[in-house]
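**Q** Predicted coordinates and the sequence they were generated for:
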Amino acid sequence: MYDEPAAGGPPPQRKGRPRSTTADDAILAAARALLADGGWAGLTMGDVAARAGVAKTTLYRRWNSKHELAIAAVAEMLDTLHLPDEGLTLRADIEDVVRRFAALLARPEMRTALMGLVADSTSDPALRTRIREEVVNPQKRLVLEGRARAKSRGEITTQDDLDVDLIFDVIAGTVVHHILVSAEPASDRWVQRFTTFVVSGLVP
C-alpha cells in the first residue's frame, strides 16, 4: 500500500494537499477503472481505496467525496486535450480537437463520470460551481490558444470580436450532446460538417 510519511517526519507545507504523486496516480486510475466497470453507482470511496492499494485516510486527505474524486478524474482526462503540434489552419485545429474530445467522451469512464456529476449537480449548486470551475473553465484555454494561432496566421484580425465563452459553448456543447445525449458516433463526415459550420462563423 502507498502510505503517508511516518509520524515525526517533516510536516506538509500545505495541509490537505497530495504528498505522493504515486498515490494520486493510483487513486485516479482506480476511480476511472471503477467508473468504467461498475458505473456511477459502483464508484465508492472504499472500493477506490482498496483498488488503489491506499489507506482510506490517504484517499480522504486528497478528495473528501465521490464528487471531488470524479471531478479530479474527469479534469485529468480533459487536460490531455491539446491543439495539434503542426496545425496549419483554424479548421485543422478545430477538427483535431473535436475528434479528440469526442474520443474522450466515448470512453465509458468519462461518459459515466460526466453524466453522474451533471445529474447530481441539478440539486446541488455548489457541485455545479465546482464542475464549472474545475472541469469547464480550464478547457477554454483551447479556444484562447486557437484564437491566438488564427490571428498569428492572419485568418482572423485583432479587430474580430470572438466571444471565447460562446465559441466554447458551441463546440463543447454540440459534441457533448452528439456523443452523450444523442449517443451518436463522431464519424468523419459529422466532424467535417460540424467543423465547416464552426469555421464559417469565425472566419470573415
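**A** All right, it came through fine. Numbering: from 1, shown residues only.
**Q** make it CA atoms for all contacts and neighbour counts henceforth
**A** Fine.
**Q** Scan the chain for its longest helix.
**A** Counting by DSSP state H, the longest helix found in the chain is helix 21-38.
**Q** which is the next helix or strand following that one?
**A** helix 45-52 (DSSP states H and E).
**Q** Just the buried residues of whichever helix or strand comes after that next one, please?
**A** Once the chain leaves helix 45-52, the next helix or strand it forms, by DSSP H and E, is helix 56-62. For helix 56-62, burial by neighbour count (16 or more other Cα atoms under 10 Å) applies to 58-59, 62.
**Q** From these, pick the one nearest Gly38.
**A** Leu59 (19.4 Å; Cα to Cα).
**Q** from the chain's centre, how far out does the longest helix of the chain sit?
**A** 15 Å (Cα atoms, centre = their mean, to the nearest Å).
**Q** so what secondary structure elements neighbour that helix?
**A** Counting contacts by 3 or more Cα pairs under 8 Å, 6 or more residues apart in numbering; DSSP states H and E, helix 21-38 is packed against helix 45-52, helix 66-78, helix 108-121.
**Q** In stretch 112-130, which residues are buried?
**A** 112-114, 116-117, 121, 127-128.
**Q** Can you tell me the closest non-neighbouring residue to Arg17?
**A** Arg62 (6.2 Å; Cα to Cα, 6 or more residues apart in numbering).
**Q** Could you measure from that neighbour over to Pro125?
**A** 22 Å (Cα to Cα, to the nearest Å).
**Q** Check His177 too.
**A** On the measure of Cα to Cα, His177 and Pro125 end up 22 Å apart.
**Q** do Ile179 as well
**A** Ile179 is 25 Å from Pro125, by Cα to Cα.
**Q** can you check Val191 too?
**A** Applying Cα to Cα to Val191 and Pro125 gives a distance of 33 Å.
**Q** Check the secondary structure at Asp161 for me.
**A** coil (DSSP: H, G, I helix; E, B strand; the rest coil).
**Q** picking up where we left off before, could the helices and strands packed on helix 21-38 be laid out in a markdown table, adding distance to Arg153?
**A** Shown next, in a markdown table, are the helices and strands packed on helix 21-38 (distance: least, Cα to Cα, whole Å):
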| stretch | distance to Arg153 |
| --- | --- |
| helix 45-52 | 46 |
| helix 66-78 | 27 |
| helix 108-121 | 34 |
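**Q** Below is an additional structure, to be compared with the one above:
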Amino acid sequence: MSGTAAGTGGTGGGRRTGRPRSAAADRAILHATRAALVDLGWGGLTMGEVAARAGVAKTTVYRRWPTKSELVLDAVAALLDEELELPDLGSLRADVECVVQRFAALIDRPEAKTALMAVVAESTRDAALRQRVRQAIVAPQKRLVVLGRHRALERGELTEGPGDPGATVDLIFDVIAGAVIHRLLVSGEPVDGEWARRFTTVLLDGLVATASPGAGHRPEEHR
C-alpha cells in the first residue's frame, strides 16, 4: 500500500505527538471515502459522513486529512497502489496492453472517476494540492513503467538509449496515463481490448509505422 494513506495524509512533515496512528483506522476511513463517493458524489461527500461510515470520530478524520480534497486524493491513491499491477506476460506488447486495460478499469470505477475529476479541478486552483497529486498518484505509479521497461531491456526488446532514463519513464507514463484518462473521462469512450491493442501499436511502433501498408500485422513477440 502507498505511503500516502499512512505517511502524507494530513499536514505531514510535522512531528506527531500522542498515540500512534492506527493503520486499521486509516484503511477504514479511505474505504468509507470511496464508498461515500459512489453513493453521494463529490458534492454530497462530507467529513462527517466519512467518519460515520468508518466508525471513527470526525476529529480523527480531520487530524489525518484537514481537507476533503486531500482525503479523496489519498483514497484514490490507495486504490491504485493496492490493485494496479503489471503481470509479466512475456512481451512488452502484451504487458502494455494488459496494464492499459487494468488502469482503465480502475479509473472507470465510479469512486475513482468522481474523485479524479474533482481533485484535478481543485488542483488547478491549488498549487499545493497539485504537488500532492504528483506525489501521491503520479510518482508511485511510475514504478510500473520502470518495471515494464526493465523487463523489456532484459528480454532484448529494448536497448538502453543515450538519453536520461528518468525522462524517458516520465514521458512514457504521461503518454499512457494521459491517453487513458482522456479516452475515459474526456471523450467518454471505452478502453476495450481493441483500443488497447491499437494504442499499444502506436506507442511501440510509432505513427509512421502504423500508417504504412500491413501496419495492422502484429510482429512476432520476443519470448
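**A** Received, thanks. Given the structure is predicted, the values throughout are model-derived calculations rather than measurements.
**Q** List the TM-score for the superposed pair.
**A** Once superposed, chain against chain, the TM-score is 0.87 (TM-score structural alignment, normalised by the length of the first structure); 187 aligned residues with a Cα RMSD of 1.6 Å.
**Q** what residue of the second structure takes the place of the residue nearest to Arg17 of the first structure?
**A** Counting by TM-score structural alignment, Arg62 of the first structure lines up with Arg64 in the second structure.
**Q** same deal with Ala119 of the first structure?
**A** Alignment note (TM-score structural alignment): Ala119 of the first structure maps to Ala121 of the second structure.
**Q** And the closest residue to Val96 of the second structure other than its chain neighbours, how close does it get to Asp95 of the second structure?
**A** What sits nearest to Val96 of the second structure in space, not counting adjacent residues and going by Cα to Cα, 6+ apart, is Thr200, at 6.5 Å. Separation of Thr200 of the second structure from Asp95 of the second structure (Cα to Cα) stands at 10 Å.
**Q** Looking only at neighbour counts, state which of those two leads.
**A** Applying other Cα atoms under 10 Å to Thr200 of the second structure and Asp95 shows that Thr200 carries more neighbours, namely 21 against 18.
**Q** ok, now which ones touch the equivalent of the more buried one over in the first structure?
**A** Thr200 of the second structure maps onto Thr195 in the first structure, with residues paired by TM-score structural alignment. Going by Cα atoms under 8 Å, 6 or more residues apart in numbering, Thr195 of the first structure touches 91, 94-95.
**Q** go on, Val133 of the second structure?
**A** Val133 of the second structure neighbours (Cα under 8 Å, 6+ apart): Leu73.
**Q** Skipping adjacent residues, who's closest to the corresponding residue of the first structure for Ala35 of the second structure in space?
**A** Superposed on the first structure with TM-score structural alignment, Ala35 of the second structure falls opposite Ala33. Nearest residue to Ala33 of the first structure, sequence neighbours excluded (Cα to Cα, 6+ apart): Glu109, at 7.0 Å.
**Q** Around the aligned residue in the second structure for the one you found, count how many other residues there are.
**A** The alignment partner of Glu109 of the first structure in the second structure, by TM-score structural alignment, is Glu111. For Glu111 of the second structure, the number of neighbouring residues by other Cα under 10 Å comes to 24.
**Q** Test my guess that Glu111 of the second structure contacts Val38.
**A** Yes - using Cα atoms under 8 Å, Glu111 of the second structure is in contact with Val38, at 5.1 Å.
**Q** Which residue would you name as the spatial centre of the first structure?
**A** For the first structure, Leu78 is the residue whose C-alpha lies nearest the centre (Cα atoms, centre = their mean; 2.9 Å).
**Q** Run through the residues that contact that one.
**A** Counting by Cα under 8 Å, 6+ apart, Leu78 of the first structure has contacts 101, 104, 135, 139.
**Q** and if you look at Glu109 of the first structure?
**A** Contacts of Glu109 of the first structure (Cα under 8 Å, 6+ apart): 32-36, 39.
**Q** I'd like the residues you listed as CSV, with distance to Ala172 of the first structure appended.
**A** Supplementary listing: the contacts of Glu109 of the first structure in CSV, determined by distance: Cα to Cα, whole Å:
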residue, distance to Ala172 of the first structure
Arg32, 22
Ala33, 25
Leu34, 25
Leu35, 22
Ala36, 22
Gly39, 23
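**Q** hmm, back to that, and the residue nearest to Arg17 of the first structure, how far is that from Ala26 of the first structure?
**A** 12 Å.
**Q** can you check Leu114 of the first structure too?
**A** 20 Å.
**Q** and if you look at Ala36 of the first structure?
**A** 15 Å.
**Q** now swap in Gly146 of the first structure and tell me
**A** 33 Å.
**Q** So if I had to pick from these two, which one is more boxed in?
**A** Gly146 (20 against 17).
**Q** Now for Arg149 of the first structure: which residues touch it?
**A** Leu90.
**Q** give me the element it is part of.
**A** Per DSSP H and E: helix 141-152 holds Arg149 of the first structure.
**Q** mind listing what's buried in the next helix or strand after that helix?
**A** Per DSSP H and E, the first helix or strand lying C-terminal to helix 141-152 of the first structure is helix 164-176. Within helix 164-176 of the first structure, the residues scored as buried using 16+ other Cα under 10 Å are 167-168, 171-172, 175-176.
**Q** Now for the residues you listed: which two are most distant?
**A** Ile167 and Val176 (14.1 Å).
**Q** Please report the distance of Ala211 of the second structure from Ile172 of the second structure.
**A** Taken as Cα to Cα, the span from Ala211 of the second structure to Ile172 of the second structure is 21 Å.
**Q** The residue nearest to Leu105 of the first structure when sequence neighbours are not counted - how many residues pack around it?
**A** Leaving aside its chain neighbours, Leu105 of the first structure sits nearest to Arg111 (5.5 Å; criterion: Cα to Cα, 6+ apart). Residues lying near Arg111 of the first structure (other Cα under 10 Å) number 20.
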